[in-house]
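> Show me the folded form of this:
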Amino acid sequence: MQPCPCRSSLNYQDCCQPLHLGATADSAEALMRSRYSAFSLELVDYLIASHHPSKHSPNDRQGLQQSMQNTRWLNLQILDSEPDDRVEFIATYEENGKLGQLHERSNFVHENGHWYYLDGDLLPAPKISRNDSCPCGSGKKFKKCHFSTSS
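Predicted structure coming up:
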């Protein structure tokens, strides 16, 4: 039993895996969580399939594969989820040995019984102080976990 990468507190097979195998998300937040897990697990086909078809480009697959080569996704924090179509989140990752955060307000659309990621507005990442909890989700203070790799 593997914990779900989206940090929902459920096991992967009870959370995001059914969506990755073809089940339909019942909300924008469920799709957001499954997309984060897909980034963590490098499920390029799922990421392309769950992105709205109007936003596809010929370079999607190559771009996703390149971004995944040096990125390890560490933690997902949902800040706000509007039932209709928006999810604000912070995703923490490590890229080329440096800690980073993606803070986004994502827009989703529900069409023909399926949720799709449409686009997102990037927001400033929160400032992390040495004595704050590390955003990677380890439970350690930032200075004892990732401070040395991100300064």
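
> Going by C-alpha atoms from here, please, whenever you check contacts or count neighbours.
Noted.

> For M1, the count of nearby residues, please.
Using other CA atoms under 10 Å, M1 has 8 other residues around it.

> again with T149
By other CA under 10 Å, 12 other residues sit near T149.

> Quick check: it is in a helix.
Yes: checked against DSSP: H, G, I helix; E, B strand; the rest coil, T149 lies within a helix.

> how about the strands in this protein?
With DSSP state E as the criterion, the chain has strands at 71-82, 86-95, 98-111, 114-123.

> now, of those strands, which is deepest in the fold?
Most buried of the strands of the chain by mean neighbour count (mean count of other CA atoms under 10 Å) is strand 86-95; its value is a mean of 20.

> Another for comparison:
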Amino acid sequence: MTEPCPCGRASTHPGAKAAKRQPLPFLDCCGRYVSERSATPAPDAESLMRSRYSAFVLGDLPYLLATWHASTRPADLTLEAAAKWLGLDVRSHCVLDADHAEVEFVARCREGGRAVRLHERSRFVRELGCWFYVDGDNLP
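A predicted model of the protein is given here:
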């Protein structure tokens, strides 16, 4: 998949202005985590959160469940088939300690012709070298 990654992460060339940054291809961004979960876990909570957003866009239920912490993971997960994901804005990534972090983000989608905005502060934990989504608080 050479198209831009759904998460919207852009290249970070030194000295490049924001307007000149190019979107990263899926395989160079979230694709390496989504398609190679066991071999290539996300290196930090923000990368995991971005890859989970990409998995929502792609409808990859196994990845979403595998990256959800066992203590809060639902038994099954159903995605809104008609949802069209429109973009992700990562507002902050706060490392609390070596194994805990929070990511604040806004994800936008359209469901049944209606615009939906999810603004959340998500909590992540790292166990045995892998980051997991635990839960989150919806923000206004």
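
> Make a markdown table out of the strands of structure 1 and add distance to G63 of structure 1.
Shown next, in a markdown table, are those (distance: least, CA to CA, whole Å):
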| stretch | distance to G63 of structure 1 |
| --- | --- |
| strand 71-82 | 13 |
| strand 86-95 | 15 |
| strand 98-111 | 17 |
| strand 114-123 | 16 |
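
> S148 of structure 1: which of the ones you listed is closest?
strand 98-111 (9.1 Å; CA to CA).

> how far off strand 114-123 does the closest one point, in degrees?
Orientation check (axes from the mean of the first three to the mean of the last three CA atoms, to 10 degrees): strand 98-111 of structure 1 against strand 114-123 gives 140 degrees.

> re the thing from before, out of the strands of structure 1, nearest to A25 of structure 1?
Closest among these, using CA to CA: strand 114-123, at 6.4 Å.

> The residue nearest the centre of structure 1 - nearest residue in space that isn't next to it in sequence?
For structure 1, Y36 is the residue whose C-alpha lies nearest the centre (CA atoms, centre = their mean; 2.7 Å). Among residues not flanking Y36 of structure 1 along the chain, C6 sits closest, at 6.2 Å (CA to CA, 6 or more residues apart in numbering).

> Which elements pack onto the top helix by length along structure 2?
If you go by DSSP state H, structure 2 has its longest helix at helix 45-58. Contact partners of helix 45-58 of structure 2 among helices and strands, from 3 or more CA pairs under 8 Å, 6 or more residues apart in numbering; DSSP states H and E: helix 31-34, helix 61-66, strand 84-97, strand 100-111, strand 130-138.

> tilt between the last one and helix 45-58?
Think strand 130-138 of structure 2. Strand 130-138 of structure 2 runs at 80 degrees relative to helix 45-58, counting by the same axes, to 10 degrees.
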